[in-house]
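**Q** No letters, just coordinates:
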């Protein structure tokens, strides 16, 4: 789920920068992607990571690397496009659902992989870090979604009040 948050931050962070000056933001975006990808690739390349672990943590980490690369592509695309096309938004939300599913599976795999802390410690602790970031990201979007629903419900109530009150303003002849 933290992949979705990466794109969310890149999109909303770049909106206040004029389109002609977003190259500077792209540099920051690239540095952030390196900070996210470097530890994952380092742990994947470690010889201890290929040892036997009962849970498929290495496959999960490979999926996380793939999702991180896709997220970096989305974040670059979203910061370069000013009106974002509707089909790209749809693909982004499908990616968000995949990222959410990956985050939930990471949490489940990590919670059931305590024995892997002895056999593949780097892989296990990377999985713990991904679990923490996924939990934080999921909490963030749950709060944000709740606030969005609350605001939307308030907007519907205001619309109903204005419709009812405007009816009283129409003079009857």
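**A** Nice, thanks for sending it over. Since the structure is predicted, the reported quantities are computational estimates derived from the model, not experimental observations. Numbering: from 1, shown residues only.
**Q** rest of the way, CA atoms for contacts and neighbours
**A** Fine.
**Q** Which elements pack onto the lengthiest helix in the chain?
**A** In the chain, with assignment by DSSP state H, the single longest helix is helix 121-169. Secondary-structure packing of helix 121-169 (3 or more C-alpha pairs under 8 Å, 6 or more residues apart in numbering; DSSP states H and E): helix 2-14, helix 23-45, helix 57-80, helix 86-111, helix 116-119.
**Q** Structure two is appended below for comparative analysis:
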């Protein structure tokens, strides 16, 4: 859910700024995207990354880069639109499910690719970092979802108490 989290952070931080200053935020957003994409593209172009690895970490990295570009598109779209149409929000949440699946694949492939440290070290270490980032972002949304459910439940209990 790393990509989902990146778009979430971009959207909510852009809402702190007045509408007339959001174009300035796009420059910061572009720099942030470059910081996220640069290590991925760097490792992809390294000669060692094309060596044989028992697990398809290189294919997984390519899919991760594609999702990073998609997240960039969502971040730019969401920070420029006010209000965001419901269809874009629905597409974003579907993208979140795709991002979650990609994170699971990244974690599973990294856990089973310990022998790749010797053949493709940069690819393995980047995959490990991305797996950790996916775990942390998933934990964030699980906590956020748990707090949301608790808040909804408490508000329902409060409404029932007022009706008695």
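**A** Happy to help now that I have it. Just so you know, these numbers come straight off a predicted model, no measurement behind them.
**Q** picking up where we left off before, relative to residue 163 of structure 1, which of the helices and strands packed on helix 121-169 of structure 1 is closest?
**A** Proximity to residue 163 of structure 1 (C-alpha to C-alpha) singles out helix 86-111 among those, at 30.9 Å.
**Q** could you check the angle helix 57-80 makes with the closest one?
**A** Counting by axes from the mean of the first three to the mean of the last three C-alpha atoms, to 10 degrees, helix 86-111 of structure 1 points 150 degrees away from the direction of helix 57-80.
**Q** tell me the angle helix 86-111 of structure 1 makes with helix 2-14.
**A** Using the same axes, to 10 degrees: helix 86-111 of structure 1 against helix 2-14 is 140 degrees.
**Q** Centre of the chain to helix 86-111 of structure 1, how far?
**A** Its chain's C-alpha centre and that of helix 86-111 of structure 1 lie 8 Å apart, by C-alpha atoms, centre = their mean, to the nearest Å.
**Q** tell me which residues in that helix are buried?
**A** For helix 86-111 of structure 1, burial by neighbour count (16 or more other C-alpha atoms under 10 Å) applies to 92, 95-96, 98-100, 102-104, 106-107, 109-110.
**Q** Contact partners for residue 125 of structure 1?
**A** residue 117 (C-alpha atoms under 8 Å, 6 or more residues apart in numbering).
**Q** quick one, what contacts residue 126 of structure 1?
**A** 40, 43.
**Q** Now check structure 2 for the residue matching it.
**A** Alignment note (TM-score structural alignment): residue 126 of structure 1 maps to residue 126 of structure 2.
**Q** Would you agree residue 138 of structure 1 is in contact with residue 1?
**A** Yes - Residue 138 of structure 1 lies in contact with residue 1 (C-alpha atoms under 8 Å); the separation is 6.4 Å.
**Q** More neighbours: which of these two?
**A** Ranked by neighbour count (other C-alpha atoms under 10 Å), residue 138 of structure 1 and residue 1 place residue 1 first, with 28 against 19.
**Q** how far away is the more buried one from residue 93 of structure 1?
**A** Separation of residue 1 of structure 1 from residue 93 of structure 1 (C-alpha to C-alpha, to the nearest Å) stands at 12 Å.
**Q** ok, now residue 66 of structure 1?
**A** Look at residue 66 of structure 1 and residue 93 of structure 1: by C-alpha to C-alpha, they are 17 Å apart.
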